[in-house]
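Quick one, what's the 3D model for this:
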Amino acid sequence: MTTDLPVFDLREFEHGGVSAELFVERLRDVVHTIGFFQLVGHGVPDELLAEAPEVAERFFALPDEDRFEIDNVKSPQFRGYTRFGHEHTNGRADLRDQIDIGRELPPPNLGPDDPAWLRLRGPNLWPSALPELRPTMTVWMDHLERVGAVLLQAMSQALGQRPDRFADAVSPPEVLLKVIRYRTPSDSPGGNDSDGVADRQSDGVADRQSDGVADRQGVGAHRDTGFLTFVYQHDVGGLQVERDGTFVDVPVRPDAFVVNIGEMFQLVTRGYFKATVHRVVSPPPGTDRVSLAYFFNPRLEATLAPVDLPPALAAEASGGESVDPDNPILANYGDNSLKVRLRAHPDVAEIHHADLLAAGRWSVTSSAE
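Model (predicted):
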């Protein structure tokens, strides 16, 4: 089943006046009821929309030794290349490999009293065999940081707040780009690799995968954890969104980003905005699917308190807390983000952050990405 998600043109909001008011009113309803939409008019140039996926394909076509040069086990910041099948959701290997890219910063010089989540800041890993990857993905992230900031103003107004209500929380935002390849090996339809990371779950979604697609699990059913997610599907679909208990396909639009909110936004709106369960079904054997997922999140220092909603909205807010005791949503985004990364990549955690694991607070089995 396919659903045509609502489509928003960001230019309508940026133009101001009545068009912006109508944009905000419609956005309020869609994020409250669906939690997903398509965004056009975002200003990312068409040539970049074509170039970035093509550069990504060139990376994934590199020989193993060139991709392994930036293996994420070399990065205390969990950056770089995650090998195929080395990440799990709901107890099964995700049929994908990927590059994680964050904000480019020097390695941190941390003291014993600094918060542990500052370890997440630092440099990216870039492959010497593909020098064009860095400038292309850097420009991509720069464009989407601007889009995220504008859309966040609209989201704030949709909650009856000032446009800059969340400005301090995202000055600057914590950003992450995942450059992803999904594929289903013909000799491994079930993705039973046992060498990957711990399974990820979110609010009881593990039991929602019994509809015949488990053997092509690109990413299992989950919710995102942060503020805003922007996904560019390129030319092969596979993203599915849960609507009324059924997963439906999100059609590919070459001019659009698929946008959804994460659990932190659900938390601060007391559940008025909806973080929706979604998943990715990998393509049939012999077909690769390249996707670029960009996450626009609060800065690590931000501790978020729930928004005081107008009475009409508050009456429809169901509460934003996680109902899963193994997946708490932590108010400080640094704590929340570190929790996620340690769980998703225990091989990196054991190499670079064994002291955190030994302390017992940062359990790799107590929360989810």
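
only C-alpha atoms for contact and neighbour calcs from this point on.
Will do.

which one is residue 128 nearest to, not counting chain neighbours?
residue 66 (7.7 Å; Cα to Cα, 6 or more residues apart in numbering).

contacting residues around the strand or helix carrying residue 53?
Taking DSSP states H and E as the definition, one finds residue 53 inside helix 46-60. Identification of contacts with helix 46-60 by Cα atoms under 8 Å, 6 or more residues apart in numbering yields 67, 130, 132-133, 136-137, 140, 179, 181, 234, 254-255, 290-292.

One more, please, to line up against the first structure:
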Amino acid sequence: MEKLITSCWSNFQSVPEDYIFPPESRPGNIRIPFNSSIPVIDLSEAQKDDRTNIIHKIIKAAQEFGFFQVINHGVSVNQMKETMNVFKEVFQMPDEYKQNLFSNDPSKPCKMFTSSINYDTEKVHLWRDNLRHHCYPLEKWQHLWPENPTTYRECVGDFSTEVKKLGSRIMNLIGEGLGLKYGYFDNDLTGSILLSVNHYPPCSEPSLTLGITKHSDPNLITILLQDDVSGLQVFKDGEWIAVEAIPHAFVINVGYQLQIISNGKLKSAEHRAVTNSDHARTTAAFFVAPSDDCKVEPAQAITDEQNPPIFKSFKYKEFNSHYFNKYADTDVVLKSYEAPKN
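From the prediction side, this is the model:
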């Protein structure tokens, strides 16, 4: 087992050289002011007469930022707190236990690793440890999850069910905003959810390190649960803007699959995670994605002769494999999937 950064960060007097990014990739000044223009959307208004207005806000946010936050989303505050506490407990378990979870094997369905799966070949390591496993369909995966803390499987299982419901609500609102029939996404297009729990210990020199490098997500949408420590930054108009950790909110961002299905109307935004000198930070990203063999293509209802498809169709598992080969180069990920021009 590579030494988890969670277990050894406190032994470092300074940041080890293999965690220091080259000058052009460093975050530099991480104290970027929060950007109040990233929309915060009250989903309870969608139950009233404001459904059309909420849909408009979501589509506008997805077009302008690729990001928005949702409040009054139907998931209880207690459930959010309890689940976050369980996630934090996993990283506080004894090293002997975490060693049993540790793996750099991409095919292992539940694993903990440090930095990335490519630890042995990457030039610079990320200042994070990660727990990753599938959580939908629940009955297929739950028995493979960590056995400790003893509440993990039940707590995260119940929470995953609520996140799945929230994801369906958001996708139906987005689908309606794109002019698609209701329930367009209630099938294999949302047939998988992958959970990625990141833990970022305090870092003495956060201007030299990164928790996650700049990237866009490969999936449909990401539903992010944050603790009360900020660190998420979004790249917009050539600048990094910080996303505030709003209590009891979920951060939602557009992934590549939604950009493709919307035929480019919605954009997957580049983002990264920075570290913090004083506080550890834990986040849980639920990646709502198509099933492996699901065919993805621009929705026929929003393409015609005047608006031809700009992407070709493919199976999601093919895209996913390609994505991780080109992960660091967000400019070229989509190029292989562009439709030939007439």
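
just to revisit the earlier point, quick one, which of the contacts of helix 46-60 of structure 1 are buried?
Among these, those buried by neighbour count (16 or more other Cα atoms under 10 Å) are 67, 132-133, 136-137, 140, 179, 181, 234, 255, 290-292.

In terms of distance to residue 299 of structure 1, which of the residues you listed ranks first?
residue 140 (19.4 Å; Cα to Cα).

before we move on, the earlier item: please narrow the buried ones among the contacts of helix 46-60 of structure 1 to those residing in strands.
179, 181, 290, 291, 292 (DSSP state E).

so what corresponds to the third one in structure 2?
Under the alignment (TM-score structural alignment), residue 290 of structure 1 pairs with residue 282 in structure 2.

shouldn't that match be in contact with residue 197?
Yes. In terms of Cα atoms under 8 Å, residue 282 of structure 2 counts as a neighbour of residue 197; the distance is 7.2 Å.

Any buried residues in the helix holding residue 53 of structure 1, and which?
Applying 16+ other Cα under 10 Å to helix 46-60 of structure 1 flags 49, 52, 53, 55, 56, 57, 59, 60 as buried.

before we move on, what about stretch 228-240 of structure 1?
Result for stretch 228-240 of structure 1 [16+ other Cα under 10 Å]: buried residues 228, 229, 230, 231, 232, 233, 234, 236, 237, 238, 239, 240.

Tell me who's in contact with the corresponding residue of structure 2 for the fifth one.
Spelled out, it's residue 232 of structure 1. By TM-score structural alignment, residue 232 of structure 1 lines up with residue 225 in structure 2. Residue 225 of structure 2 makes contact with 80, 84, 249, 250, 251, 283, 284, 285, according to Cα under 8 Å, 6+ apart.

Would you mind finding the match for residue 54 of structure 2 in structure 1?
By TM-score structural alignment, residue 54 of structure 2 lines up with residue 23.

Contacts only, for that match.
8, 12, 13.

Next, work out how far apart the last one and residue 163 of structure 1 are.
Separation of residue 13 of structure 1 from residue 163 of structure 1 (Cα to Cα, to the nearest Å) stands at 12 Å.

So for those two, which residues contact both of them?
Counting by Cα under 8 Å, 6+ apart, the contacts common to residue 13 of structure 1 and residue 163 are residue 154.

Is residue 133 of structure 1 in contact with residue 124, as I believe?
No. Checked against Cα under 8 Å, the pair residue 133 of structure 1 and residue 124 is beyond contact range at 11.7 Å.

Which parts of structure 2 are helices?
5-8, 51-64, 77-92, 95-101, 138-141, 152-178, 256-261, 316-325 (DSSP state H).

Tell me which of these sits most buried.
helix 256-261 (a mean of 25; mean count of other Cα atoms under 10 Å).

mean shift of that helix relative to structure 1?
For helix 256-261 of structure 2, the mean deviation from structure 1 after alignment is 0.9 Å (mean Cα distance after the TM-score superposition for structure 1).

against structure 1, where does that helix fall?
Helix 256-261 of structure 2 maps onto residues 263-268 of structure 1, going by TM-score structural alignment.

which residues sit against that stretch?
223-227, 272-275, 304-307, 319-321, 329, 331.

From these, list the buried ones, please.
For those, buried by 16+ other Cα under 10 Å: 223-227, 272-275, 304, 307, 319-321, 329, 331.

so which pair among those residues is furthest apart in space?
Longest span within these, Cα to Cα: 223 and 307, 20.9 Å.

one step back: quick one: contacts for the match of residue 290 of structure 1?
84, 87, 88, 197, 198, 199, 200, 226, 227, 229.

Translate the fourth one into the numbering of structure 1.
Yep, that's residue 197 of structure 2 we're talking about. With TM-score structural alignment as the criterion, residue 197 of structure 2 matches residue 179.

Settle this for me: that match is touching residue 102, isn't it.
No. Proximity of residue 179 of structure 1 to residue 102 does not meet the contact threshold set by Cα under 8 Å, at 11.3 Å.

isn't residue 168 of structure 2 right up against residue 184?
No. Residue 168 of structure 2 lies out of contact with residue 184 (Cα under 8 Å); the separation is 10.2 Å.

returning to that earlier point: look up how far residue 14 of structure 1 lies from the match of residue 54 of structure 2.
For residue 23 of structure 1, the distance to residue 14 of structure 1 - Cα to Cα - is 10 Å.

And for the closest residue in space to residue 117 of structure 2 that isn't next to it in sequence, the neighbour number?
Excluding the flanking residues, the one nearest residue 117 of structure 2 by Cα to Cα, 6+ apart is residue 104, at 5.0 Å. For residue 104 of structure 2, the neighbour count with other Cα atoms under 10 Å is 17.

my read: residue 104 of structure 2 touches residue 115, true?
No. Contact criterion Cα under 8 Å: residue 104 of structure 2 and residue 115 do not qualify, at 10.3 Å.

re earlier: now do the match of residue 290 of structure 1 against residue 141 of structure 2, distance only.
Counting by Cα to Cα, the gap from residue 282 of structure 2 to residue 141 of structure 2 is 23 Å.

Repeat that for residue 230 of structure 2.
Residue 230 of structure 2 is 30 Å from residue 141 of structure 2, by Cα to Cα.

Okay, strands next: where are they in the stretch 151-300 of structure 1?
174-182, 217-222, 228-232, 239-243, 246-249, 257-261, 278-281, 289-297 (DSSP state E, counting those that start in this stretch).

for those, which one ends up most surrounded?
The most buried one of these (mean count of other Cα under 10 Å) is strand 217-222, showing a mean of 27.

ok, now which ones touch residue 220 of structure 2?
190, 254, 255, 256, 257, 258, 287, 288, 289, 290.
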